[in-house]
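Peer 1: Sequence and predicted structure below; questions after.
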Amino acid sequence: MHLADLTPPATGAAAAAHELAAAYLSPTLLNHSVRSWLWAEAFAIAEDRTGIDHELLYVSALLHDMGLAPAYDNVALSYEEAGGHVAVALTAGAGWAAPRRQRALDVIIRHNWPSVDPAMDVEGYLLEIATGLDISGSRADVLPSDFVAEVLAAHPRLALADEFTTCVADQATRKPSTSAHRLISNGLAAKLSHHPHERP
């Protein structure tokens, strides 16, 4: 498994998702979003998953944290739901049919679930375990170490521990009924500060 083997879908929606994420997310959160896509695709290979909508997975991964960007921070909705609606708007402009636009919303919302059944939603499952690896360090020993090193060199974590904790803690304070509060209560700050990818 090599980083060069994983290339973004050559579609307008994929290009627009990256352009939007790069415009509105910090470099730290943009790298996190790209890594989340790479981990998701790598887990799909490692687990021999088939039937994946790779364009849907890429768009969802690139936009899954858009609700943390000030321009898209919804006053009431959880940050993942707000980000999901950004994906709905972008994919509507790309000509996706309504059911597939709904899938983008579902996948992004489900990435913050404690777990997702792959039989129900394989893209949601892959994004959930990918972000779980990047944020909490779960399944850190599953992917090949050489591949992980390649990804981290190309898309470094930068200030992820501090920045992501600050963003989610702010959401938890302002929107205590959302998943952000659960993440903070479950020790997000400690998981990030002791993340295996944060070690030299």
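Peer 2: Cool, the structure landed. Residues are numbered from 1 along each chain as shown.
Peer 1: switch to C-alpha atoms for all contacts and neighbour counts from now on
Peer 2: Fine.
Peer 1: Looks like residue 130 contacts residue 33 (just checking).
Peer 2: No. Between residue 130 and residue 33 there is no contact under C-alpha atoms under 8 Å: 9.8 Å.
Peer 1: Put this next to the first one:
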Amino acid sequence: PRSVAGIRIPCGEVTRAAATLAREASSETLFNHVMRSYLFGCALFDRRGVPYDRELAFLSAVLHDLGLVEAYRTPDERFELDGADAAQRFLKARHVPDDRIAVVWDAIALHTDAAIAARKRPEIAMVAVGSGADFSGNGLDRIPSGTLDDILGAFPRKGFKQDAVDTMLSLCRTKPMSVLMHPFAEVGRRHLPGFPVPTVEDLVLAAPFAE
């Protein structure tokens, strides 16, 4: 759609290509999540009257979970960095200016750390806020019910909760050290017997100092 709940979806050449990439690379469940992330972020920031670059916000949101897709996973990096690097390659190939690519990279790399992202420019903060609203419901009480219904109608959840847990477990199984000191490690410890990733306490107590 060109707009959802009165929120415009950019339709330039690069944004269309980014949406196509995300749609073709992702499952329907994951693609709908990244679209809801954009729309929730816009809804929350628009209500506060915060100005932002809509194209950058869309590119950052629609590409933010590429690191969860098998084709873009590296053996060791955190999924946020895999996604940021994949988005950077995609945008460079389309001759997007480096300063704009840097915003998208930061938005994707920081989107699971809302406290840090919130201190950055709006397009970076919006991905953390929008994806966080879809992931945990944080902030949904500030979105009018009609807007929320329109967004969920356009991009339904399609079992997102269990899909998210399954994806986290997949990362924990296949590249466990990528979740070292990452919130996904909690999921691995709960569900995977013998999960090898140490806690922060384990790390500090194992430091090679005589005290």
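Peer 2: Great, that's in hand. All of these numbers come straight from a predicted model, not from anything done at the bench.
Peer 1: Distance of the residue most central in space within the second structure relative to residue 128 of the second structure?
Peer 2: Nearest to the mean C-alpha position of the second structure, by C-alpha atoms, centre = their mean, lies residue 64 at 4.1 Å. For residue 64 of the second structure, the distance to residue 128 of the second structure (C-alpha to C-alpha, to the nearest Å) stands at 10 Å.
Peer 1: Need the residues touching each of these two.
Peer 2: 107, 111 (C-alpha atoms under 8 Å, 6 or more residues apart in numbering).
Peer 1: you'd agree residue 84 of the second structure is up against residue 104?
Peer 2: Yes. The pair residue 84 of the second structure / residue 104 is scored as a contact, 7.4 Å apart, by C-alpha under 8 Å.
Peer 1: Now the residue nearest to the centre of the second structure: which helix or strand?
Peer 2: Using DSSP states H and E, residue 64 of the second structure sits in no helix or strand.
Peer 1: Check the contact between it and residue 36; I expect there is one.
Peer 2: No. Under the criterion of C-alpha under 8 Å, residue 64 of the second structure is not in contact with residue 36, lying 11.9 Å apart.
Peer 1: Which residues does stretch 13-25 of the second structure contact?
Peer 2: Here stretch 13-25 of the second structure makes contact (C-alpha under 8 Å, 6+ apart) with 10, 31, 55, 58-59, 62-63, 66, 69, 71, 91, 94.
Peer 1: For those, work out which two are farthest apart.
Peer 2: Pairwise distances among the contacts of stretch 13-25 of the second structure were taken by C-alpha to C-alpha; the largest, 25.8 Å, belongs to 10 and 71.
Peer 1: show me where the second structure has helices.
Peer 2: Assigned by DSSP state H, the helices in the second structure fall at 13-25, 28-47, 54-62, 79-93, 98-109, 114-117, 122-136, 145-154, 160-174, 184-191, 200-205.
Peer 1: before we move on, back to that, show me which of residue 10 and residue 71 of the second structure is the more surrounded one.
Peer 2: Taking neighbours as other C-alpha atoms under 10 Å, residue 10 of the second structure and residue 71 compare with residue 10 leading, 19 against 11.
Peer 1: roughly how far apart are the closest residue to the more buried one other than its chain neighbours and residue 61 of the second structure?
Peer 2: Computed as C-alpha to C-alpha, 6 or more residues apart in numbering, the closest residue to residue 10 of the second structure that is not its neighbour in sequence is residue 55, at 6.1 Å. Applying C-alpha to C-alpha, one obtains 10 Å for the distance of residue 55 of the second structure from residue 61 of the second structure.
Peer 1: Those two: which is more packed in?
Peer 2: Using other C-alpha under 10 Å, the more surrounded residue of residue 55 of the second structure and residue 61 is residue 61, with 30 against 17.
Peer 1: What residues does the more buried one make contact with?
Peer 2: 34-35, 37-38, 108, 127, 131.
Peer 1: go on, residue 56 of the second structure?
Peer 2: Residues in contact with residue 56 of the second structure, defined by C-alpha under 8 Å, 6+ apart, are 100, 103-104, 123.
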